[in-house]
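Asker: model the structure of this input:
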Amino acid sequence: MFLAFPAFGKYSTPLLFLSVQGLIFAFLLLRRYLKDKNLSDAFLFGILIFACYGQTCYTVGFLGWYDTYQNTKINYALFSVGIVIAPLIYLYIKSITTSKFRLKSRDFFHFLPLILFALYRGSIYVLDAMQPGFHDVQNGALKLSLDEPYVQPLMTAFGFAQMLLYLAFTLQLFYHYRRKINAFFSNTYKLELNWIRNFLLVYTFLFLYDVVQTIISSFFVELGYTQQWWLVFFSGIAITYVGIKGFFTDTTKLKKLNFSFSPNKISVPELQNHPKKEISEDTIQQIKRLMESEKPYLDPELNLIDLAKRANMSRSQLSETINLGFNKNFNDFVNLYRIDAFKKMIEAEKHEQLSLLGIAFECGFNSKATFNRVFKKLTHTSPTEFLRTTV
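Answerer: Down below sits the predicted model:
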């Protein structure tokens, strides 16, 4: 009997490998949190550890645990880990995008569904354990008559609704934050923002896949364990990806950013119920003269506060002038001057002394990835292609 477990095969082995990888990075994050006290590491540790818990429950099943130990009580400990991962996703992104983020007592209410469900499951386990013959079966009377037919379907529906809401709120938080960065900083934090975007896309994909699979299994064709294996496998890949990228992507620089105002959106005049605010030509020319004479765009750390001080304007006034007077956000406005400076240096044959990246750094860019992305966006060609057509 004991030789039946563990049974390594094409279903169990990949899940076991991915779960172990996730656990390794989960504890690396925990170790770093204990050292640096960075709350985002603690939240990501929580995401990974609960995801690995759900993954492990499926993995031991494919390893033959349930067939070998048919009176195991593990079903009392199984639950939809989404009820805890959903708020952890929100708090993780919030801790990254909020300057001086602190965990408040009200934040613990996010985990109230998990606490209540744990108390409920513990209660029915105790009551079932008091019944004769409990130790000879896998599920007790209440587990079979109450939990599986009624509570579990309700918790599944609740979990989907909760994950949908938290993902919606988190995506809104991220896109609002990204818009503020583009309006405030001249060199955006592309690597870190891409990580947050990809992280949210991964969990959005898993959520949608789970919803579709549940609908098919509930209303059309009941899916077997091997057919449901693909969701578990994709979840394992997600755990490994999130663990590796989350550990090695430095997001601490994002949480240090501070925004003291909300930038205005560029409005579309024909959609407005009131006339578009006019920016005086003198103000526009003032900004142009400043950019051309003092060349503040050469500073890679230039932000809206710095430029506002140089222009003797408030931050909101400068933001409004750039948005409405130049029809650009702050990021594109400054980078357009950097691109023009780069083109002039190429025309002056500076590329014979410096590499293209060296010239980009001279013009105020702070990374190769940012330079290439911005150049392609604003000129619709690559720096190499531009050099080839110019020389």
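Asker: could you use CA atoms for every contact and neighbour count after this?
Answerer: OK.
Asker: how far away is L223 from Y58?
Answerer: For L223, the distance to Y58 (Cα to Cα, to the nearest Å) stands at 15 Å.
Asker: please disregard the earlier target; I meant N71.
Answerer: Counting by Cα to Cα - N71 and Y58 are separated by 17 Å.
Asker: can you check A42 too?
Answerer: Taken as Cα to Cα, the span from A42 to Y58 is 25 Å.
Asker: one more: S314?
Answerer: 57 Å.
Asker: the two - which one has more neighbours?
Answerer: Y58 (20 against 14; other Cα atoms under 10 Å).
Asker: secondary structure class for the more buried one?
Answerer: Secondary structure, DSSP: H, G, I helix; E, B strand; the rest coil: Y58 is helix.
Asker: what is the burial count for L357?
Answerer: 18.
Asker: show me the helices in the stretch 201-350 of the chain, by range?
Answerer: If DSSP state H, counting those that start in this stretch is used as the criterion, the helices of the stretch 201-350 of the chain fall at 225-248, 252-255, 281-293, 304-311, 315-320, 330-347.
Asker: out of those helices, nearest to L116?
Answerer: helix 225-248 (25.5 Å; Cα to Cα).
Asker: which strands or helices does that closest one pack on?
Answerer: helix 12-36, helix 39-62, helix 190-219 (3 or more Cα pairs under 8 Å, 6 or more residues apart in numbering; DSSP states H and E).
Asker: now the other sequence, so there's something to compare against:
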Amino acid sequence: MKKAIAAFISLLLAVFLLMVKTERKLENRLFAAFLIINAIDISGLFMHHFTDSYNLKTFKISAYLLVMPLFYLYVNAVCYSDFTLKRKHLLHLVPFIVANLILVPRLYLAEGATKEDFFKGIWHSPEMFFYQLIGELQYFFYIVGVFLILKKYRKIYLENYTNPNTLLYKWLYQLTVIFLVIHLCIIFKNIVRYTEHRDLFIWLNIVAGTVFLLAACWFILKALNYPELFRRIDSTLQPTKDFTETLEAENKTDETKSFQIAQLKNFMVEKEPFLDPSLTIQQLAHQVKIPVRELSVLINHHLNQHFFDFVNEYRVKKAMTILKDPTKKEVTVLEILYEVGFNSKSSFHTSFKKYTNQTPTAFRNS
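Answerer: All right, here's what the predicted structure looks like:
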């Protein structure tokens, strides 16, 4: 019963994602497909109530090989603003196709009692051992791929953007870790499959499906409550380390670098570009008239700060000045954080405490 409820809610969430009006149509469709495939996988324990087709039941088993490719594509779509589906992405179907092809001779083309006998012992067949090997290799290939995407996203984000904060990275990272834990549970469940502990196998199946559903619901609710925090980046952007050596090879003198740093710091103090909550490194480079890549190297390499921290430090200094101004005692902390360029209370408090080791209220009262 719990499995049926979990599958139904997954399908309901998928329908909702497909129907909701949003600019993020591609990622919604990918996550909806992800939920649908998981609903099909969850349906295994009660599918026999609705169909006797061995072909359909086997397709349900192999559909699991579509789960991680869909999640991988979803993470790409969420992180990168210019991500689109291309023909090359059809290669993600290869494991699913191979798994079904190896079952063609003894299952899909078999008839009557031969097919029935094979299906009854399918989990002890060489075909299914090969399927499970493909599944495990594929899963860990994609889980590593997702973590690498998130690592690159976080680095590029901190080097090029300020607000909103990095909740997208945190939520996707947490969701991926949860899915990894669920999969470890599934591995244990598959080991139990080959023992006599049938009840434990069913219980683990239910736990894995329920935890997955709760994780998916949690993430969707977060996305709906904080849509402004799901800021995507341009996939053409590269981490600073990828082009630092090239720029250093151009033999810019220390005097030139020192001049540019002084120019940058004076501009930040005099023009206060950090008051723009959506300031990016591209916008700042245009204003200060320094090429984007040179500016990125100056901040991330020579000043040894992420752009994220560099800009927020000026915002915090501005906030400190306001907090200590006796004529502005009536101005609330919330009003101040918006005034200096933050648009999130949590990111303001995190940055302020990182720079001063105090909360804004404690700093004002000290």
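Asker: what does the TM-score come to for these two?
Answerer: Remark: TM-score between the superposed chains equals 0.84 [TM-score structural alignment, normalised by the length of structure 2]; 354 aligned residues with a Cα RMSD of 3.3 Å.
Asker: picking that back up, closest to L318 of structure 1 out of the helices and strands packed on helix 225-248 of structure 1?
Answerer: For these, proximity to L318 of structure 1 was assessed by Cα to Cα; helix 190-219 is nearest, at 23.7 Å.
Asker: for E347 of structure 1, which non-adjacent residue is closest in space?
Answerer: In this structure, E347 of structure 1 finds its nearest non-sequential neighbour in T390, 7.5 Å apart by Cα to Cα, 6 or more residues apart in numbering.
Asker: what about that neighbour, neighbour count?
Answerer: Neighbours of T390 of structure 1 under the rule other Cα under 10 Å: 10.
Asker: gap between it and C57 of structure 1?
Answerer: Distance of T390 of structure 1 to C57 of structure 1, given as Cα to Cα: 61 Å.
Asker: what's the helix or strand for the aligned partner of F118 of structure 2 in structure 1?
Answerer: Counting by TM-score structural alignment, F118 of structure 2 lines up with L142 in structure 1. Secondary structure from DSSP states H and E places L142 of structure 1 in helix 141-142.
Asker: so how much does that helix differ from structure 2 once superposed?
Answerer: If you overlay the two and look at helix 141-142 of structure 1, the average distance to its match in structure 2 is 3.3 Å (mean Cα distance after the TM-score superposition for structure 1).
Asker: relative to structure 2, which residues correspond to the following helix or strand past that helix?
Answerer: Following helix 141-142 of structure 1 in sequence order, the next helix or strand is helix 152-184 (DSSP H and E). The aligned range for helix 152-184 of structure 1 in structure 2 is 128-160, by TM-score structural alignment.
Asker: equivalent analysis for stretch 294-309 of structure 1, please.
Answerer: By TM-score structural alignment, stretch 294-309 of structure 1 lines up with residues 271-286 in structure 2.
Asker: try stretch 321-330 of structure 1
Answerer: The aligned range for stretch 321-330 of structure 1 is 298-307, by TM-score structural alignment.
Asker: list the contacts of that stretch.
Answerer: L158, E159, N160, Y161, T162, T240, T244, K257, I261, I281, S296, F310 (Cα atoms under 8 Å, 6 or more residues apart in numbering).
Asker: tell me how far the nearest residue to R178 of structure 1 once chain neighbours are set aside lies from D250 of structure 1.
Answerer: Of all residues not flanking R178 of structure 1 in the chain, L193 sits nearest, at 7.3 Å (Cα to Cα, 6+ apart). Computed with Cα to Cα, the distance linking L193 of structure 1 and D250 of structure 1 is 11 Å.
Asker: so for those two, which residue has more residues nearby?
Answerer: A count of neighbours by other Cα under 10 Å puts L193 above the other of L193 of structure 1 and D250, at 19 against 12.
Asker: list the contacts of T251 of structure 1.
Answerer: I96, E192.
Asker: let's see that with 10 Å instead.
Answerer: S40, D41, I93, S95, I96, T97, Y189, L191, E192, L193, W195, I196 (Cα atoms under 10 Å, 6 or more residues apart in numbering).
Asker: find the pair from those with maximum spatial separation.
Answerer: Pairwise distances across the contacts of T251 of structure 1 peak at 19.1 Å for D41 and Y189 (criterion: Cα to Cα).
Asker: those two: which is more packed in?
Answerer: Each of D41 of structure 1 and Y189 has its neighbours counted (other Cα under 10 Å); D41 has more, 26 against 17.
Asker: so what does that one match up with in structure 2?
Answerer: Under TM-score structural alignment, D41 of structure 1 pairs with N28 in structure 2.
Asker: hmm, Y74 and that match touching each other?
Answerer: Yes. Contact criterion Cα atoms under 10 Å: N28 of structure 2 and Y74 qualify, at 8.2 Å.
Asker: now do the shared contacts for these two.
Answerer: Common neighbours of N28 of structure 2 and Y74 (Cα under 10 Å, 6+ apart) are F34.
Asker: ok, now which ones touch the aligned partner of T283 of structure 1 in structure 2?
Answerer: Correspondence of T283 of structure 1 to structure 2, assessed by TM-score structural alignment: Q260. Q260 of structure 2 makes contacts with D254, N266, V288, K289, I290, E294, L295, L298, as judged by Cα under 10 Å, 6+ apart.
Asker: TSV for these, including distance to V331 of structure 2 and neighbour count?
Answerer: As requested, these are exported to TSV (distance: Cα to Cα, whole Å; neighbours: other Cα atoms under 10 Å):
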residue	distance to V331 of structure 2	neighbour count
D254	44	9
N266	27	13
V288	31	19
K289	35	13
I290	36	16
E294	39	19
L295	35	23
L298	35	21
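Asker: which one of the residues you listed is nearest to I336 of structure 2?
Answerer: When the contacts of Q260 of structure 2 are compared for distance to I336 of structure 2 (Cα to Cα), N266 wins out at 22.7 Å.
Asker: what's stretch 102-110 of structure 1 aligned against in structure 2?
Answerer: Using TM-score structural alignment, stretch 102-110 of structure 1 pairs with 84-92 in structure 2.
Asker: list the contacts of the matching stretch.
Answerer: 26-27, 65-66, 68-70, 72-73, 76-77, 97, 138.
Asker: could you work out the end-to-end span of it for me?
Answerer: Its first and final residues considered, stretch 84-92 of structure 2 spans 15 Å by Cα to Cα.
Asker: end-to-end on stretch 93-105 of structure 1?
Answerer: Terminal-residue distance, stretch 93-105 of structure 1 (Cα to Cα): 18 Å.
Asker: that one: which residues count as buried?
Answerer: Buried residues in stretch 93-105 of structure 1, counted by 16 or more other Cα atoms under 10 Å: I93, K94, S95, I96, T97, T98, S99, F101.
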